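**Student:** coordinates for the following, if possible.
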Amino acid sequence: MKLVTYRRHIEAAARLGAIWDGRVVDLAKLGAATGVDLPSTMLEFIDLGADAVAVASQMLADAGERFPLGTALPLADVKLLAPIPRPRKNIFGIGLNYTEHVAESAQSLDTSPELPRQPVIFSKPPTTVIGPDEPIRHDGAITQQLDWEVELAAIIGTTAKRVAREDALAHVFGYSLVIDMSARDNRRAGQWIYSKGQDSYAPMGPCIVTADEIPDPQTLDLALWVNGVEKQRSNTAYMLFKVDELVADISAGITLEPGDIIATGTPAGVGAGRTPQEWVWPGDVIEAELQGIGRLRHPVIKV
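**Tutor:** Just a heads-up that it's a prediction; the model follows:
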């Protein structure tokens, strides 16, 4: 199931929906029309776990193409927001998680050329998150090296604390697409949060695909374009630390809770690794795509 957070018009409240046959179906309204109590927000829905996914999926299947009045709208008539517009906690970012990206980072960003023995973890605050088509903010007074990174995001569905790798994927609710924007000249004494944690630096969406539809997250193609020119293309099979390893590693010391987001790292092709180096500027457009999940498009604006 493809789950979205949407707004019918600019003044409307954000609501939970499911993409179904070119429409966005409001799950809470469909539930009310069929005698099922479902929440109107993504985080509340994630809290309910796999049972809610099963119930909602059955509701959609039962309705077919005949949805009660007011429960379904054409996708083109709604505004999609980030699936989780305001995460409860910082996003867990994973650095240096593709072999070729380790090599290009060592050449240009003073990181070690050795493959990490453990996941490299940083974080991005909730205020970094923006939804489809929203602008990425470029503040020239802060950065002259704004860079791109396309990534698979894993969304936690049930509390994970010291879980074994073989049990880890059972704690994943679903997957989404994140662009990890990075101001390369804003790293501070080896710390990355200011570089990667500024407002609008985590475009996310366009949906969350539930884990039952992606049984193996290590088979997905991902790509990124700047102004229509392809900059990154790879497959999640080439991650050094797979999704199950990341969940197990983080949960060994930090409890993962429903709605937590892990951005699993980027492949090679970032601007810092190019010769000459490339950066994005106001007026540029960044697009990214993840197999089975969808595509994001974001203009870069001056602030």
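
**Student:** contacts and neighbour counts: CA atoms only from here.
**Tutor:** Will do.

**Student:** can you tell me which helices and strands whichever helix in the chain runs longest packs against?
**Tutor:** Across the chain, the longest stretch assigned as helix under DSSP state H is helix 50-63. Helix 50-63 sits against helix 27-34, with contacts defined as 3 or more Cα pairs under 8 Å, 6 or more residues apart in numbering; DSSP states H and E.

**Student:** next structured bit after the helix it packs on?
**Tutor:** Next in sequence after helix 27-34, counting helices and strands by DSSP states H and E, comes helix 42-48.

**Student:** what residues sit buried inside that following helix?
**Tutor:** Buried residues in helix 42-48, counted by 16 or more other Cα atoms under 10 Å: 42-43, 45-47.

**Student:** same question for stretch 288-303.
**Tutor:** Buried residues in stretch 288-303, defined by neighbour count with 16+ other Cα under 10 Å: 288-290, 293-301.

**Student:** of all the residues in the longest helix of the chain, which ones are buried?
**Tutor:** Quick answer for helix 50-63 (16+ other Cα under 10 Å): 50, 52-53, 56, 59-60.

**Student:** what angle sits between that helix and helix 27-34?
**Tutor:** Relative orientation of helix 50-63 versus helix 27-34 (axes from the mean of the first three to the mean of the last three Cα atoms, to 10 degrees): 60 degrees.

**Student:** another for comparison:
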Amino acid sequence: MLPLSRRKLLLGASAALVLSTTAFNAAAQNTPGVLRVSAIPDEAPTELQRKFKPLGDYLAKATGLKVEFTPVTDYAASVEGLVNHKLDMVWFGGFTFVQANVRSKGQVIPLVQRVEDEKFRSVFITTSPAINSLADLRGKTLSFGSESSTSGHLMPRSFLLGANINPDTDLKRIAFSGAHDATVAAVAGGKVDAGALNISVWEKLVEAGKADPKVTRVFYTTPGYHDYNWSVHSKMSPALQKKIRDAFLALDASTPQGKEILDLQRATKFVPTNPANYKQIEAAARSAGLLK
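**Tutor:** So this is what the prediction gives:
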């Protein structure tokens, strides 16, 4: 039998996929001339909307459509939204893309990813001087992010298992903070001994002075793996898919607009991607018992 945390994830995700329709307001309904966009809620909703605003304005000009950003309450809602055509484009993590692709039977198309997503990484952080390696986590408490997060749960779990550490049996307790910034707050506040999160969010929090690396420090950085992408449903017209893809690929940090958008997305540039890039994520999810 699967450990309780994994059974809860599988059951919770299934229920959310059925019930999360209520998470969408009128803005998420199918309206002609509107591009309905969302993102996995791996950061605070206000931060997600702040990051998206310049990109949304740019895409509106590139496509001739009104672009509406509709926040969702959880990761499963972002999957449900795209699979059931309540959203037109979603910023997925690698695991949520795999979930959407499997659930839609291959009908979800990843258009672009950041260059950084070709070799994305997770970091493990702590305030404890006694923790300096993954092995030191035995008997300790650890916070992941969302249960459906690639960089905040799935891949950190995979690397722990690769180090012969089973989070469900070898750690004193695991928790799920719900978001990367919340994981940092939990570690810094002493609620857990350590945490795992997206390296990009960690670096952003350090740069913004919201995390002190002298107090809360990185003790392990994972190897690289493919992660985030912007995905659409295959029923979107090829012409519109091309406009959106071309708009992302045209972003250039040498222009003021391009620099603003790329900086907010923490990207050097965007590049094309494809489903094959996420086979490692799918294999890790199946191996961990998080995908059927």
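
**Student:** quick TM-score on the pair, please.
**Tutor:** After superposition, the two chains reach a TM-score (TM-score structural alignment, normalised by the length of the second structure) of 0.26; 137 aligned residues with a Cα RMSD of 6.5 Å.

**Student:** and the buried residues of helix 42-48 of the first structure as JSON lines, adding distance to Leu80 of the first structure?
**Tutor:** Output for those, formatted as JSON lines (distance: Cα to Cα, whole Å):
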{"residue": "Met42", "distance to Leu80 of the first structure": "13"}
{"residue": "Leu43", "distance to Leu80 of the first structure": "16"}
{"residue": "Phe45", "distance to Leu80 of the first structure": "17"}
{"residue": "Ile46", "distance to Leu80 of the first structure": "18"}
{"residue": "Asp47", "distance to Leu80 of the first structure": "21"}
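
**Student:** any idea which of those is closest to Pro206 of the first structure?
**Tutor:** Met42 (13.1 Å; Cα to Cα).

**Student:** give me the element the nearest residue to that closest one once chain neighbours are set aside is part of.
**Tutor:** Once flanking residues are discounted, Met42 of the first structure sits nearest to Leu16: 5.5 Å by Cα to Cα, 6 or more residues apart in numbering. Applying DSSP H and E as the criterion places Leu16 of the first structure in strand 15-20.

**Student:** now that strand: buried residues?
**Tutor:** Quick answer for strand 15-20 of the first structure (16+ other Cα under 10 Å): 15-20.

**Student:** circling back to that earlier point, make sure the residue nearest to Met42 of the first structure is actually in contact with Lys29.
**Tutor:** No - using Cα atoms under 8 Å as the test, Leu16 of the first structure is too far from Lys29 to be in contact (9.7 Å).

**Student:** can you map out the helices along the stretch 51-200 of the second structure?
**Tutor:** For the stretch 51-200 of the second structure, helices defined by DSSP state H, counting those that start in this stretch occupy the ranges 75-83, 94-103, 155-162, 167-170, 180-188, 199-207.

**Student:** count the residues that sit near Glu166 of the first structure.
**Tutor:** For Glu166 of the first structure, the neighbour count with other Cα atoms under 10 Å is 10.

**Student:** elements contacting the helix or strand hosting it?
**Tutor:** Using DSSP H and E, Glu166 of the first structure sits within helix 165-168. Contacting helix 165-168 of the first structure under the criterion 3+ Cα pairs under 8 Å, 6+ apart are the following elements: helix 243-251.

**Student:** helices and strands around the helix it packs on, which ones?
**Tutor:** Against helix 243-251 of the first structure (3+ Cα pairs under 8 Å, 6+ apart) you get helix 165-168.
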